[in-house]
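In: Take this sequence and fold it.
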Amino acid sequence: MTTEPTVAVGDGPALEDAVEAVTKGTPEYRQCPYPFYRSLREQAPIARLTPAHGVDTYLVTRYEDAHAVLADHRIGKDMHEAIDTYHALFGDACEALDDNLLFADPPRHTRLRHIAKTAFTPRHVKDLRPHIQELVDGLLDRCPTDEPVDLMSAFALPLPVMVICELLGIVGDERVEVLKWFAQVTRSRFSRDLKHELVEAEHWLRDYFTDLIHRTRENPTDDFLSVLAETPHDEEPLTDDELVSMIWVLLFAGHKTTTLQIGNCVYSLLTNPEQLEAVQANRELLPQAIEEMVRFEGSVETSTFRYALEDVEIGGTLIPRGAVVQIALASANRDPEKFPEPDRLDVTREGLQGNHLGFGFGAHYCLGAPLARLELEICLTSLLDRFPDMVLAMPSAHGGDWLKGPFPAFRGLERLPVALDPSRTVDDWTKPAG
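Out: Presented below is the predicted three-dimensional model:
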């Protein structure tokens, strides 16, 4: 059975329509942003937006400009140097948790990243392979094959959560509680009506992480958190507050992006059957296929909070001091000036690692990229080995809603219904819901 992509990219809309769609997050933009990004790349590659938060925002959409901005020391991330802007964007409820390397500039960012890298060494990541494989096998063992299964909730969501929690020493009932409060943060973070819930969750998580750090210092093991807390460094060791915010960013970045990317990769293969067949026929293609799928449908759509430290001219556009700068990574990764036929998935495309921006670029390049690549490789290999005939359930439907929050940082599926073994699945699984 073959399926087609749910939304054709097509030609972009008029510039004013594209700006309005991106600013307001219209349903059409949420479902498929690429036509809108095409219009911006061609007509306003660095577009000035007026979002609801009221801070002037410049959206960078071309690859060359995006690459330059990500490496430009005149574009900062330190929240303390732009605290009013930070509060306008995010409020003040999670300020302590957000005080991490994601919102820092050198020299503090350099120190924090160097310390974090001690736990993300290639050997450390490589040693995780047997355990990740065990977790993958256990989750797939529990997936039904005689009825459609939502691969997001049954597989893509729990796996990265299990991996990152075990790395941090968060196990058993504690993991359940952490994830409950973590979900409350993500649900309430951008809602003024839910600020009380946000503050409550932030306080619980901060207290729990502090207690976890104290327990880890008293009884260190070989887990990730013990390495961060106990290993001597040339720089000043992490304080408890720094460790709290480090745990937060690793938990947040370490599971959500990988969860969504697993779903995006599976969806991309199932909606491009000729590419799926190519990977099935030659598994040596899988590493470069993963790079291509991260380029083609990455889970990080736009970069995190940045701002101009001074007046900066990028691509002929003057970005004034203090303005927010966002990089549309999804747009840059489909720039035809960089990638031929960018709207076509091609698992044989070469030379992508280090060139696409799916994991960022520059000083803030994704620290967990090696772990994400490992998880994706194990997940896709296991799925293709065990369920070679896997297809989308309800192929005439959208296959799940694309997620899009108030700040369009992420792109991924809320649901991904699949039939793992169509020969064993009930006859009416192809009928659209309702």
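
In: C-alpha only now, for contacts and for neighbours.
Out: Will do.

In: name the element residue 307 belongs to?
Out: Using DSSP states H and E, the element containing residue 307 is strand 306-308.

In: Remind me what that strand packs against, helices and strands.
Out: strand 75-76, strand 324-327 (3 or more CA pairs under 8 Å, 6 or more residues apart in numbering; DSSP states H and E).

In: One more sequence to fold, the one below, so I can look at both together:
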Amino acid sequence: MTDVENVAEDVSLEGFNPFDPATQQCPHQYYAKMRETTPVFQVPGTDIYMVTRHDLVVPILRDTATFSSNFSTAGMSPDKELVEKMKEIMAEGWPPVPTMLTIDPPHHTRFRGTVATYFTPKTMATLREPVTEIVNRLIDELPADGEVFDAVTQLNVPVPIEAIATVLNVPVDMMADFKRWSDDFIAPIGSNPSDERRLEALRGTVEFQHYFAEQLERRRVEPIGDLMSDLVQSRIEADPGDAEKGLDVDDEGKRELTMSEMLSIVSQLLVAGNETTTKALTEGVRLLAEHPDTWAKLRADPAGYAPTVVEEVLRLSTPTQGMFRVVTADTEIDGVPVPKGARLVVMFAAANRDPEVFPDPDAFDPDREGLMKKHLAFGKGIHFCLGAPLSRLEMTIVFEQLGRRLESITLADDNEFMYFPSFMLRGLTGLNVSITRAA
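Out: Sure thing, here's the model as predicted:
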């Protein structure tokens, strides 16, 4: 069953487990069943409620008072013995703190404001040329016509990693480390990795912290006018008690960011800056290869049609399948009682295939009206993805240049179309293709 086929009508939700690797390979049939029968679905044996209808998801995203982003876990909880081992590793780095993704206003607004200027339309305009150079160089380096290669490793991973390296102003020759650290950060999100993998991921996270702590300290001593220089010079509104914690609060009630806070922000930019875009690009290449009519339209007007293709790819792929919220008070959603303290998962992937909003929702149709405003691939409200402009820019340039420079993209016969084992971050592990360059 491919990712865009119509869902089965005889799907059962009895015993449904979002952490089941088999379920994660093609979850859309289950989400469709939830939308139709139980749009606020409690995962059996857990405090997790999955919300799947578009008209229910959007109000939740806007109600930060009732549905808090200050969640502590997005996966299965480890046992006590493993927790102790994890603490030993974490003690070698800086303690994790919530900043943008996992915190509510007004703190969220303060942290987001420290880097928001680097993701404005003006900044994106300055990045178009260097990103285009990255994409064209990578296309130049693709194997000869007819030779099978993995589009993930040879195009869709390096494009966003090199782009975010440009934004962060760090050496591109660190690309392999950036990818490894990103994989480490997302390892426990929406999945149930082995104990060994959890510990390995934490070691990678601490390694990331030490590398970027050094980068930040260099900027503190000698600012060079880049994002990390601005981070170390930023001052945010202090909270009552910050001074008692030993933080230096000035006469205006402001303070510097702590190293933990800066590392949290940089890690979110690094992960959001490449993992989700890689997954969306890969799904986009697959969809273009599977739909010759859409490919022909892109070939006929690469610059004009690429942005349209991007939005439909984002809707169908929804790399960030959902996001956790914590319920702050007893409430009801669509008539379903949800107690205080419950974990809610707003399922962007399910809402993006809601037939009430997107007719024939499993079909790949870039010509849909109002796609950018309707789909939730980047969320909605105050937590709308900060890096969305960069992701859109990268995807647009990739699809534009593929349409301009390639005659065809063909899927190899040996593709298994396997997805990473996560119900939160969904993407293909590989995609074997061959190409024919345009004359």
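
In: circling back: counterpart of the strand holding residue 307 of the first structure in the second structure, which residues?
Out: Residues 325-327 of the second structure are where strand 306-308 of the first structure lands when matched by TM-score structural alignment.

In: what's the matching stretch in contact with?
Out: The set of residues external to stretch 325-327 of the second structure that reach it, using CA atoms under 8 Å, 6 or more residues apart in numbering, is 66-71, 338-346.

In: Against the first structure, what's the mean shift for it, could you check?
Out: Following the fit onto the first structure, the mean deviation recorded for stretch 325-327 of the second structure is 0.8 Å by mean CA distance after the TM-score superposition for the first structure.

In: So for that stretch, what gets flagged as buried?
Out: 325, 326, 327 (16 or more other CA atoms under 10 Å).

In: hmm, back to that, quick one: closest of the helices and strands packed on strand 306-308 of the first structure to residue 233 of the first structure.
Out: Nearest to residue 233 of the first structure, of all these, is strand 75-76, at 25.8 Å by CA to CA.

In: Show me what residue 63 of the second structure aligns to in the first structure.
Out: Under the alignment defined by TM-score structural alignment, residue 63 of the second structure corresponds to residue 72 in the first structure.

In: Just say helix, strand or coil for the residue nearest to residue 29 of the second structure when sequence neighbours are not counted.
Out: Excluding the flanking residues, the one nearest residue 29 of the second structure by CA to CA, 6 or more residues apart in numbering is residue 7, at 4.5 Å. With DSSP: H, G, I helix; E, B strand; the rest coil as the basis, residue 7 of the second structure sits in coil.

In: so how far is residue 216 of the first structure from the corresponding residue of the first structure for residue 7 of the second structure?
Out: Under the alignment (TM-score structural alignment), residue 7 of the second structure maps onto residue 10 of the first structure. Note on residue 10 of the first structure: its distance to residue 216 of the first structure, by CA to CA, to the nearest Å, is 53 Å.

In: More neighbours: these two, which one.
Out: Each of residue 10 of the first structure and residue 216 has its neighbours counted (other CA atoms under 10 Å); residue 216 has more, 19 against 11.

In: The equivalent of that one over in the second structure: which element?
Out: Taking TM-score structural alignment for the superposition, residue 216 of the first structure sits opposite residue 219 in the second structure. Residue 219 of the second structure belongs to helix 195-221 when assigned by DSSP H and E.

In: how close does that helix sit to the first structure?
Out: Per aligned residue, helix 195-221 of the second structure averages 2.2 Å (mean CA distance after the TM-score superposition for the first structure).

In: helix or strand right after that helix?
Out: Going down the chain from helix 195-221 of the second structure, the next helix or strand is helix 227-233, by DSSP H and E.

In: quick revisit: ok, which of the helices and strands packed on strand 306-308 of the first structure comes nearest residue 5 of the first structure?
Out: The nearest among these, by CA to CA, is strand 324-327 at 25.4 Å.

In: Where in the second structure does that closest one fall?
Out: Counting by TM-score structural alignment, strand 324-327 of the first structure corresponds to residues 343-346.

In: Report the contact partners of residue 63 of the first structure.
Out: 331, 332, 333, 335, 337, 338.

In: run the last query once more with 6 Å
Out: Going by CA atoms under 6 Å, 6 or more residues apart in numbering, residue 63 of the first structure touches residue 332.

In: Need the residue closest to the centroid of the second structure.
Out: Centroid check for the second structure by CA atoms, centre = their mean gives residue 276 as the closest residue, at 3.8 Å.

In: Now check it against the first structure: what is it aligned to?
Out: Using TM-score structural alignment, residue 276 of the second structure lines up with residue 257 in the first structure.

In: so how far is residue 115 of the first structure from the residue nearest to its match when sequence neighbours are not counted?
Out: In this structure, residue 257 of the first structure finds its nearest non-sequential neighbour in residue 299, 5.6 Å apart by CA to CA, 6+ apart. With the distance defined as CA to CA, residue 299 of the first structure ends up 26 Å from residue 115 of the first structure.

In: So the two - more neighbours on which side?
Out: Legend: neighbour count by other CA under 10 Å for residue 299 of the first structure and residue 115, higher for residue 299 (29 against 22).

In: wouldn't the more buried one be in contact with residue 411 here?
Out: Yes: counting by CA atoms under 6 Å, residue 299 of the first structure does reach residue 411; the two are 4.8 Å apart.
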